[in-house]
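Trainee: mind looking at a prediction? Sequence and model below.
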Amino acid sequence: MSSTEAAVVKDELNKLECYFTWDLEKEKLDLTDILNRLEGHVDFKRGGDAGLAQTYNSLGFVKYLLGSHEEALVFMQKSVELIKEYWDNNCDRWLIVPYGNLAWLQYHMKCFGECKGYLEKIKSIEQKFSDSALGLHHEVLGEKAWAFFKFSRKYYNQAKECFEKALELEPENAQWNCGYAFVLHRIETQFSTKPSLATIKQLRLALEANSDNDELKAILALKLAQSMEYDEGEKLMEEALEGSPNAPNVIRYVGKFLRDYGSVETSIALLKRALEKSPTSAFIHHQLGLCYKRKKNYLQSQGGQKSTRAAAEIQRLRSQCIYHLDKTTELRCGFIIAMNELAIQYSEDGKLDRAEELFQQALQIAKEKNESLQYVIRCYAEFHQYKRRSFPEAISYHMECLKIDKDSKDGKKSAKHLNKINDRWSSKSSGHGSAQRFFAKKEKGHAGP
């Protein structure tokens, strides 16, 4: 191919609507985690043939990013095959994205004839539906939304926007209603523990269109329980468990529901069963770690450390918690909340150097991702305050936490800790003058340190 021809082909490729043109940047993605999750979707055939086709398309792109072009080709071709089987004579617009992916992949594999062939197929579809541009078809918008949703929480807002546009064009579409419910749930979970009426309403709409989707039932059950509608939540959770007793994504939510609103023991049993089916699930290991933490905290609150037997049980539970959180961070290295919790558990176990190492890693990743930073800083400040007994460092990090947002939950906690330090230690050393200066400024009306 001449340089002129190559330039023309590249220009056509850049106009396509597909994963290669949607700014899914490799540097922002945890490819191992994405691969594990997508393979889990395939194993349990979640989403039916249409959803499975999208999953294979996503798998193909991940394999391309990992440099496995031949495997990428197999997965993308499988996606096309499933779309043709599922949609039969109405498959054309559903093929726009996978054909675009294949055109790009063939270009990178230097198979220019095949690349041009896929470009011709897309042109043919475009001419057949000349009433709108490729990127304005609800099939393309929906696929784009799912891609953003599956690949990283950094893209949740883009996924939300794409689902909204797709639903404007196809309001009754079951896939887009389901995806929109999922992304609203995830965004809400990131920023609030209190469910909104809008998210609950969308979950209900999605469930009406996807009545056999047990993951939707489980998520809605959790939201209802958080809104103190326990009876309906429990009924939905029972239905989800009965319908998908071995699906890790469902078991994960059932486990959380039981841990928070029922039996921790039952939650552990369910999660262990799910782990047998999906041993590489970071989320299931994380939930198990939190269950053991809950049991340990309860025993401690009952004064368990006063007896040798209870103290040994607390240590066993802490070890189990650490084991599962270790597995979580091993399987998903960028899981900041799990890494932060693991640091806390190691500090309680007296392994302060290991805790320090994990806190530093969590801080670095939180700064790089601009995610959960205030929470990690506040926990690190408490580590210095209560485990290291290093009050100048504790003051420094509590003040850093306040600078981010003094009115947030973490900001308010740091302010309380600074009050404690100021009351007890302000006169002990010059380093503690930082706390005095902070409170002096606060009294004068300053927003922060």
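Mentor: That came through, no problem.
Trainee: from here on, just use CA atoms for contacts and neighbour counts.
Mentor: Fine.
Trainee: ok, Ile344 - contacts?
Mentor: Residues near Ile344 by Cα atoms under 8 Å, 6 or more residues apart in numbering: Ala355, Cys379, Phe383.
Trainee: chain center to whatever helix or strand it lives in, what's the gap?
Mentor: In the assignment (DSSP states H and E), Ile344 maps to helix 336-348. With Cα atoms, centre = their mean, to the nearest Å as the basis, helix 336-348 stands 18 Å off its chain's centre.
Trainee: right, and the helix or strand after it?
Mentor: Following helix 336-348 in sequence order, the next helix or strand is helix 352-369 (DSSP H and E).
Trainee: also this one, for the comparison:
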Amino acid sequence: MSETTRNTLESCLRQLKCHFTWNLVEGGKSLDDFEDEVCNTTEFQNNEFKATVFNILAYIKHRRGHDEAALGCLQRAEELIQREHAEQADIRSLVTWGNYAWVYYHLGRPADAQMYVDKVRRVCEKFRSPYRIESPEMHCEEGWARLQCGGKHNERAKVCFEKALERNPRNAEFSSGLAIASYRLDTWPLPQDPVDPLRRAIQLNPDNRYAKVLLALKLQGMKEEGEGERLVEEALEGAPCATDVLCGAAKLFKRKGALDKAIELLLKALEGMPNNAYLHYYAGCCYRAKVLDILQDTGKNGVSWRREKLQEAIEQAVYHLKRVEEADANHPCVCSYLACLYAQAGQYDEAECYFQKEFCKELSPVAKQVLHLRYGNFQLYQLKSEDRAIHHFIQGVKIKHDSKETEKMKNKLQKIASVRLSRNGADSVALHLLEFLQELGTEMRPAEEKSERHLDSASFLPSASSPEE
């Protein structure tokens, strides 16, 4: 290939609208994190979005140097488009053809790359444009791709669907994309109200079960739970195996405290995606919430019943969270959750192992404070090592970030100091703690009895993972 021909081909490639020109991997995000987010998300894994998923997978395969595998993904995407959008196959295939061109170019096969560039050009020329067109279908394709990638892409996705709707305001698919983007952007970066877009999407397509679930979640937050639960029931009845519907419904039931129902839905979702780390994470968190509920149960159930249920919930929580940890999925606090659960079960060596794994990770300031709080609790209540607990509470407080964890650790230090001084008014450790707290500007007040004393009683297994977290 001559230099002139190569430059011409490169110029054409840069004009194509596809994953190679959309800058999908945000600055600072690793390819591993990007792949985990895209491949493990429970949204958009149903049939109508498979082409979008395969196009993104092709892009990831290329970035990893697996261009032949990328071509296989693009072939799957093209087949799905032909089946799902037969009447608009050419326009819907423009993104896939653009991806083909880029992969073949990087494979050193310029003739094949040029063939796909020409396929794009022949379609675009019908709209008097050489290599890109401003069609609602193209805006839609970009919108779904950006929604799949999440994060800062949600804002751009919303713009894409708004542009598509300007040309075709009654299109159900475009309305659905706008509704999902609006829901995600409800609290960030600026508060937006997704209720109207969601209702519009349902009006245009009464079979849009996922929009019904999102609207139900929004209504639940607005204390309109009656309509929300009706919408969830309709969605589950209409799409009993759709992963995104099952997960959204599980979130709603978890919020209202119906943990068994939430778990039932998540386990059903796992039947279709048994290795999905996100699903295992959500299931593990639900079982962990059950552990905390059982620990607080002071009702009519006897100690033996609670102990049996506690052990069962711990085992299930550990099973699902270990699946997440073994998959190296980037989920917050998994190792410290496991550590606390093992501590609850009296398996202190395992607990120590997972705490140390968490300490080895790169954590945000808040995550570091949470870890110091939990590990300090473990030292204080399980291992009965007050000195090490004090050390970690102090380390957590020293992290310059205002949070509820900071206040909890300050209260614990104050309580420890008060108890020590009640035994020995000249206790140097206690006096040092009070001086440390005064330097921080902490208001000295009587120490409050927290739930750990009850949880540390002979009635239950000891707790490093108390409800106050």
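Mentor: That came in fine, so what should we check first? Please read these numbers as outputs of a predicted model, since none were measured by experiment.
Trainee: what about the alignment partner in structure 2 of Gly233 of structure 1, neighbour count?
Mentor: Alignment note (TM-score structural alignment): Gly233 of structure 1 maps to Gly228 of structure 2. Gly228 of structure 2: 23 surrounding residues under other Cα atoms under 10 Å.
Trainee: against Glu166 of structure 2, how distant is Gly228 of structure 2?
Mentor: Distance, Gly228 of structure 2 to Glu166 of structure 2, using Cα to Cα, to the nearest Å: 30 Å.
Trainee: got it, and Asp90 of structure 2?
Mentor: Relative to Glu166 of structure 2, Asp90 of structure 2 is positioned 22 Å away (Cα to Cα).
Trainee: can you pick out the residue with more neighbours from those two?
Mentor: More neighbours surround Asp90 than the other of Asp90 of structure 2 and Glu166, with 18 against 11 (other Cα under 10 Å).
Trainee: secondary structure element holding the closest residue to the more buried one other than its chain neighbours?
Mentor: Using Cα to Cα, 6 or more residues apart in numbering and skipping the chain neighbours, the partner closest in space to Asp90 of structure 2 is Val123 (6.9 Å). Element membership for Val123 of structure 2 (DSSP H and E) is helix 110-125.
Trainee: now that helix on structure 1. Mean distance?
Mentor: Superposing on structure 1 places helix 110-125 of structure 2 at an average distance of 1.8 Å from its equivalents, by mean Cα distance after the TM-score superposition for structure 1.
Trainee: what span of structure 1 is that helix aligned with?
Mentor: Under TM-score structural alignment, the match for helix 110-125 of structure 2 is residues 112-127.
Trainee: which residues does that stretch contact?
Mentor: By Cα under 8 Å, 6+ apart, the list of residues contacting stretch 112-127 of structure 1 reads 1, 9, 12-13, 92-93, 96, 99-100, 102-107, 133-134.
Trainee: from what I can see Ala166 of structure 1 touches Glu139, true?
Mentor: Yes - Ala166 of structure 1 lies in contact with Glu139 (Cα atoms under 8 Å); the separation is 7.5 Å.
Trainee: the more surrounded of these two?
Mentor: Ala166 (25 against 22).
Trainee: which residues does that one contact?
Mentor: His137, His138, Glu139, Leu141, Gly142, Trp176 are the contacts of Ala166 of structure 1 under Cα under 8 Å, 6+ apart.
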